[in-house]
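> Have a look; sequence and predicted model below, questions after that.
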Amino acid sequence: MSGSGTTADDDPPLQTAVWRLRSRACWTDAAALLGPQAATDAAAALQRTSLLTERCLYTGTGWTDAEDALRTAEALARDDSERGAAACERGYLAYASTLLGARDRADEASVALSRAAALLPPSAPGRPLLDFRRGLIAQNIADSPQSARAAYRRAHAGATARGDELLLSFTWRHLASLALREGELAEARHGFAESLRIREELGYLVGTAPALISLADAEPEPEAAARLRAEAWLFRLLGGVPTWLAPRLEPPSPETAEAN
């Protein structure tokens, strides 16, 4: 759902409301707003699926709701563009399930994203998001950093061309994670900082804690890293901190609290 429903002045009121709820980890409420449209409209059904899949990725729960929403989106798809977008969502849901250990669906994820690639031409609006998700599988399931980097770069170029700022925040972050893995600290810090900047500018609050922790991991100064982790800890109040990140969030020390 990257790039959808931001709070630009020309956004429809419904999309603005959906974005505000999503950015505050209120995925179920956002999905409910789309419910009436999603029953008959393929685009709304796909957006609703994306919301519920993101909830799965952050909380590790809600798999049945996401799967039901996805089946509705698949049933409403009428052309290659809509079928390709639905296949991309199926691949992402299967990827999330595999990544979090809910159920191993790695083969399903790869097959679905390959189908999406066959249906979506290189110029399709959804192609950058598809490239990004193929990069996720290459990095986190296939353990192929070179393939992941190539996919992320394609996604980054596509997101830049289309002005998809939210997707850029993800491509910056994941390219930076590969740079950090290779010991390229300056490149990693730059990418993580860009990701954080974009998320703060967009008001994507639920994505701020992961961005802060990533930047802290690339920060060579212990005090600066501690301040970033302390700031990330504050976002637990949103209730939308990813389950996989929560163990890394610790209350700030008294010294750090005083410094802030």
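That came through, no problem. Residues are numbered from 1 along each chain as shown.

> C-alpha from now on. contacts and neighbour counts both.
OK.

> who touches the residue nearest the centre of the chain in this structure?
Nearest to the mean C-alpha position of the chain, by CA atoms, centre = their mean, lies residue 170 at 6.4 Å. The contact partners of residue 170, by CA atoms under 8 Å, 6 or more residues apart in numbering, come to residue 195.

> element containing it, please.
Using DSSP states H and E, residue 170 sits in helix 165-181.

> Which strands or helices does whichever helix or strand comes after that helix pack on?
The helix or strand immediately downstream of helix 165-181 is helix 185-202, counting by DSSP H and E. Identification of packing neighbours for helix 185-202 by 3 or more CA pairs under 8 Å, 6 or more residues apart in numbering; DSSP states H and E yields helix 165-181, helix 208-217.

> Give me the contacts around helix 185-202.
Under CA under 8 Å, 6+ apart, the answer for helix 185-202 is 6-7, 165-166, 168-173, 175-180, 205, 207-208, 211-212, 214-215, 218-219.

> ok, structure two:
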Amino acid sequence: MLGEGNVAHTAMSGDGTTAEDDPLQTAVWRLRSRACWADAAALLEPEGPKAALQRASLLVERCLYTEAGWEQAEDALRTAEAAAHSDDERGAAACERGYLAYAATLFQVRDRADEARAALGRAAALIAPGAAGRALLDFRRGLIAENLTRSPQSARAAYRRAHAGATAHADPLLLSGTWRHLAGLALREGS
């Protein structure tokens, strides 16, 4: 439950989960769903900002679930950051950078809490409040508030913003995560 911020981002219709999707995205989804992150990332040679970001996201997710592959994720993130041209692309890359720093801190690989907060702050400055990527950013800010800074009030506010964004953009997987984390906070407070 501590590091679920990536599940909702890539597990949505249009990313290889429906019959109408691009065959490459379907192959990536199938490999990802079998925990073959490196194989899925290998299919996505970073030809453009979107592919570079998706590749980085897969490798960051691998770090979260295996506590391995940190250098490959860093390299992929540098590539995604270099390929980003628009504010949304730079914001999404910063969001991934913050998530990787969060995971490294959470698993005590290296204390990168300040880097995580700074990267997510940078992402917040770049991603417009109503944009689809903002809900995931808010969810990840909630994870940092809940698990690193131990600030349930800040976490609750971030999860509520993420929940509102996920509702507005019809993202049922992110909604599932926000409900679960909001319920966990309420349970710990005795509600």
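Structure received. Keep in mind that what you see is a predicted model, and the values were worked out from it rather than measured.

> Can you find the partner of the residue nearest to the centre of structure 1 in structure 2?
Applying TM-score structural alignment, one finds that residue 170 of structure 1 aligns to residue 177 in structure 2.

> Kindly provide the distance from its match to residue 184 of structure 2.
Going from residue 177 of structure 2 to residue 184 of structure 2 by CA to CA, to the nearest Å gives 10 Å.

> repeat for residue 139 of structure 2
14 Å.

> higher neighbour count, the two?
Neighbours per residue (other CA atoms under 10 Å) separate residue 139 of structure 2 from residue 184, with residue 139 holding more: 31 against 14.

> what kind of secondary structure is the aligned partner of the more buried one in structure 1 in?
Matched to structure 1 by TM-score structural alignment, residue 139 of structure 2 sits across from residue 132. What DSSP: H, G, I helix; E, B strand; the rest coil gives for residue 132 of structure 1 is helix.

> ok, residue 132 of structure 1 - contacts?
With the criterion set at CA under 8 Å, 6+ apart, residue 132 of structure 1 makes contact with 151, 152, 154, 155, 156, 171.

> can you tell me which of the residues you listed are in helices?
Counting by DSSP state H, the part of those found in helices is 151, 152, 154, 155, 156, 171.

> What residues of stretch 69-78 of structure 2 count as buried?
Residues 70, 72, 73, 74, 76, 77, 78 are the ones in stretch 69-78 of structure 2 that count as buried (16 or more other CA atoms under 10 Å).

> Could you tell me where it falls in structure 1?
The aligned range for stretch 69-78 of structure 2 is 62-71, by TM-score structural alignment.

> Name the residues of the lengthiest helix in structure 2 that are buried.
Criterion DSSP H: the longest helix present in structure 2 is helix 87-106. Using 16+ other CA under 10 Å as the test for burial, helix 87-106 of structure 2 gives 88-106.

> distance from it to structure 1 after superposition?
Superposed on structure 1, helix 87-106 of structure 2 shows a mean distance to its aligned partners of 0.5 Å (mean CA distance after the TM-score superposition for structure 1).

> Right, I'll leave it there.
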